[in-house]
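1. Have a look at this prediction, sequence included:
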Amino acid sequence: MHKKILAASLAICSFLTAGAQSGPLHVLDIKNAAALREFFHYTGKDIPFISGHRGGINKGFPENSIEALDNTLRHTHATFEIDPRLTKDSVIVLMHDATLDRTTTGKGKVGDYTLAELKQLKLKDIDGNVTEYRIPTLEEMIRWAKGKTVLILDKKDVPFQMTADIIRRNKAEGHVMVTVHSAKEAKWYHERNREIVFEAFVKTQKALEEYEAEKIPWSHIMAYVGPDNKPELKPLYENLNKRGVMCMISTAPTYDKLPDAAERTKAYRSIIEKGASLIEADRSIEAAEAIKPLLPKSSAKSKFFKLAKK
């Protein structure tokens, strides 16, 4: 049953993403885990970029949908933070909330429904408008994303072992990362799969020291330093950068909520100017447009940023 649902939904997604938007995809040409580590290695001459929070949240394209990621990639290169959750029959689907009410035509808890039942629902966009798009499984998303982008799995209700298994089963270490909130969580994954790259919470010098104490290789870490572009981050940036670590600020709970577009543009640019290498934003397309003037004229990292052939 699951294989039939997967095949049908992949066919639907292929049709929708081919027809819903025009223009080539901005793809990240990252072929394996070693290339992914190189992509995230801080050099001081890197290309700043956007990570779409919950897959990027833009009008008409529901969060955590394949169509939302595809839409963003029609405008800019990006990685994407997404939210895995378990169904009643233990399939991993993508849904930020534990409940269905806000983002789908369903009601109640995600975990009270089977995959087949969830596939009957339609997704809503940021304005609450019902779309024709359906809830994807994580496996569908992983297969779609290969050769296009990098997925960053947030920590929800999926057991660590299931997350590790789906990455290994799909040989996805080159385009799927795992969010870890502590050095001990990173150690759990690293002991089981030395190829996995992390979006790691490193908000303080103490946290940095904990990752070093657990001997997590800095080559495997991109650091999330928090939601605020504050001056106090400067020494943390310096300590992480000299270890070859890129730093990321998430604007979803802060600057994305500014009501004025000009103020948001100023905020996005300031984040990069003050030392972050990338921005995780709800407004993925808008944030990418804002930082365009800050892109270097040349960079060794240019080899990763490609346009897909039509």
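-> Cool, the structure landed. Being a predicted model, the structure only gives us computed values, none of them experimental.
2. From here on, just use CA atoms for contacts and neighbour counts.
-> Noted.
3. can you map out the helices along the stretch 151-300 of the chain?
-> Counting by DSSP state H, counting those that start in this stretch, the stretch 151-300 of the chain has these helices, from start to end: 160-169, 183-192, 205-213, 234-241, 261-273, 284-290.
4. Determine which stretch of those is the most buried.
-> Of the helices of the stretch 151-300 of the chain, the one with the most neighbours on average (mean count of other Cα atoms under 10 Å) is helix 284-290, at a mean of 23.
5. Once you drop chain neighbours, what's closest to Gly147?
-> Asp29 (6.1 Å; Cα to Cα, 6 or more residues apart in numbering).
6. Next: Ile291.
-> Counting by Cα to Cα, 6+ apart, the nearest residue to Ile291 once its immediate chain neighbours are dropped is Arg269, at 5.4 Å.
7. With Gln205 instead?
-> When the adjacent residues along the chain are set aside, Gln205 lies closest to Leu236, with 6.4 Å between them (Cα to Cα, 6+ apart).
8. that older thread, give me the neighbour count for the residue nearest to Gly147.
-> 22 (other Cα atoms under 10 Å).
9. got the contact list for it?
-> Contact criterion Cα atoms under 8 Å, 6 or more residues apart in numbering gives Gly147, Lys148, Thr149, Lys303, Phe304, Phe305, Lys306 as the residues in contact with Asp29.
10. Got another one to weigh against that:
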Amino acid sequence: MNTKKHRISNPTLWLTILCLLTGNLLFAQHKGLQVIKIKNTQQLHAYFKYTGKDIPLISGHRGGTTKGFPENCIATFENTLRHTPAFFEIDPRLTKDSVIVLMHDATLDRTTTGKGKVADYTWEQLKKLKLKDSDGKVTPYGIPTLDEVIVWSKGKTILNLDIKDVPLEMTAQKLLEHEAFSHVMLTVHTADQAKYYLSQHKDAMFSAFVKTPAALKTYEAAGIPWTQVMAYVGPHNKPENKEMYELLHQRGVMCMISAAPTYDKLPRATARETAYRNIILDGADVIESDLPIEAATAIQPLLPAKSAKQHFFGKRK
């Protein structure tokens, strides 16, 4: 594994050169989509299983935002997949008439042309709004429903549903309706939440908050299968994580650091690059980021030359 720290002044140029030199096109930009090929829950579990020889994974927080592409938007997901395979953490919320849409905030003001609470609008009313990008610029894209995103994502990527205001029962029913447990995982904050989902579908996959040994014990006491867990260990890459990496890796569990509230906000690209690489070098297996394309470029030198998981990655027009 190449652990040398590069300083990238032009990430796209460097990535192109690197791919040509190494022949590793996993993260190379191209016109089509770089997809994650998952057909059933067994493959989903295998994709997230820690083996010690895994390809570091990228999660697009809210899809991954960039100029012209708003968060929680299908066009944004596709833009990310044109550069790197990734799965996506997204935010389901309920409208006034109980349609599940994607929206991180409880209010519309920051990310749309509307104002007020999402829950005060019907779906027909929300259809008339446009999404804004991270700079506040209005885009041509509208708010998607969870139904639309589940249908779009099948055969392309994995969705990770965060917990907002949608009842667990409604979320489980939606996945059953679409037969989507094969490519949709569920964020859970507690073992009890995971236990409920397992009562609805025995093969449900989780992005679980397991930040401490005490939290780990609650999942074990509840009988949550570790084969169905990816562990979120927090937003900071710190020495204290080493204990959790060891405990979770012993159980075959991949560990995720979210750079969204921390390292994504570093003002210099070189500082972010170093931070993303150090997350992987220090023992994490997954980076969740608002800047998934940049994070994928940064960790390119850390990809293993060969991996048994290579077959999960492919391309689509």
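-> Here it is on my side, so go on. Because the structure is predicted, anything quoted here is derived from the model rather than measured.
11. Three-state assignment for the counterpart of Val27 of structure 1 in structure 2, please.
-> Residue correspondence, TM-score structural alignment: Val27 of structure 1 in this structure matches Val35 in structure 2. At Val35 of structure 2 the chain is in strand, as set by DSSP: H, G, I helix; E, B strand; the rest coil.
12. mind listing what the residue nearest to Ile291 of structure 1 touches?
-> Listed by Cα under 8 Å, 6+ apart, the contact partners of Arg269 of structure 1 are Ala290, Ile291, Leu294.
13. mind checking how far Ala295 of structure 2 is from Gly63 of structure 2?
-> The span separating Ala295 of structure 2 from Gly63 of structure 2 equals 13 Å under the rule Cα to Cα, to the nearest Å.
14. Ok, Gly252 of structure 2 next?
-> In this structure, Gly252 of structure 2 and Gly63 of structure 2 are 26 Å apart, going by Cα to Cα.
15. Same question for Leu129 of structure 2.
-> In this view, Leu129 of structure 2 and Gly63 of structure 2 are 19 Å apart by Cα to Cα.
16. out of those two, which sits in the busier spot?
-> Using other Cα under 10 Å as the criterion, Leu129 of structure 2 and Gly63 rank with Gly63 on top: 32 against 18.
17. Now check the more buried one against structure 1: what is it aligned to?
-> The criterion is TM-score structural alignment: under it, Gly63 of structure 2 has Gly55 as its aligned partner in structure 1.
18. how close does that match get to Ser219 of structure 1?
-> Relative to Ser219 of structure 1, Gly55 of structure 1 is positioned 25 Å away (Cα to Cα).
19. Which stretches in the stretch 101-250 of structure 2 count as strands?
-> For the stretch 101-250 of structure 2, strands defined by DSSP state E, counting those that start in this stretch occupy the ranges 159-161, 184-188, 206-209, 229-234.
20. Please convert those to TSV, extending it with distance to Tyr141 of structure 2 and mean neighbour count.
-> As requested, the strands of the stretch 101-250 of structure 2 are exported to TSV (distance: least, Cα to Cα, whole Å; neighbours: other Cα atoms under 10 Å):
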stretch	distance to Tyr141 of structure 2	mean neighbour count
strand 159-161	20	23
strand 184-188	23	24
strand 206-209	28	25
strand 229-234	30	25
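21. between those, which gets nearest to Phe48 of structure 2?
-> Ranking the strands of the stretch 101-250 of structure 2 by distance to Phe48 of structure 2, with Cα to Cα as the measure, places strand 229-234 first at 6.5 Å.
22. The closest one: average distance to aligned residues in structure 1?
-> Relative to the matching residues in structure 1, strand 229-234 of structure 2 has an average distance of 0.2 Å after the fit, by mean Cα distance after the TM-score superposition for structure 1.
23. Find me the equivalent region of that strand in structure 1.
-> Here strand 229-234 of structure 2 aligns to structure 1 at residues 221-226, judged by TM-score structural alignment.
24. What lies in contact with the matching stretch?
-> With Cα under 8 Å, 6+ apart, stretch 221-226 of structure 1 has contacts from 40, 197-204, 233, 245-250.
25. repeat that for 7 Å
-> Here stretch 221-226 of structure 1 makes contact (Cα atoms under 7 Å, 6 or more residues apart in numbering) with 40, 197-203, 245-250.
26. Repeat that for stretch 168-188 of structure 1.
-> The contact list for stretch 168-188 of structure 1, computed with Cα under 7 Å, 6+ apart, reads 30-33, 36, 146, 149-155, 167, 195-201, 210-211, 214, 216.
27. Endpoints of stretch 214-228 of structure 1, how far apart?
-> 27 Å.
28. That should have said stretch 158-171 of structure 2, apologies.
-> Between where stretch 158-171 of structure 2 begins and where it ends, there is a gap of 16 Å, by Cα to Cα.
29. ditto for stretch 253-271 of structure 1
-> Between the opening and closing residues of stretch 253-271 of structure 1 there is a gap of 14 Å (Cα to Cα).
30. give me the stretch of structure 2 that that stretch matches.
-> Using TM-score structural alignment, stretch 253-271 of structure 1 lines up with residues 261-279 of structure 2.
31. Equivalent analysis for stretch 284-300 of structure 1, please.
-> Aligning stretch 284-300 of structure 1 against structure 2 (TM-score structural alignment) gives residues 292-308.
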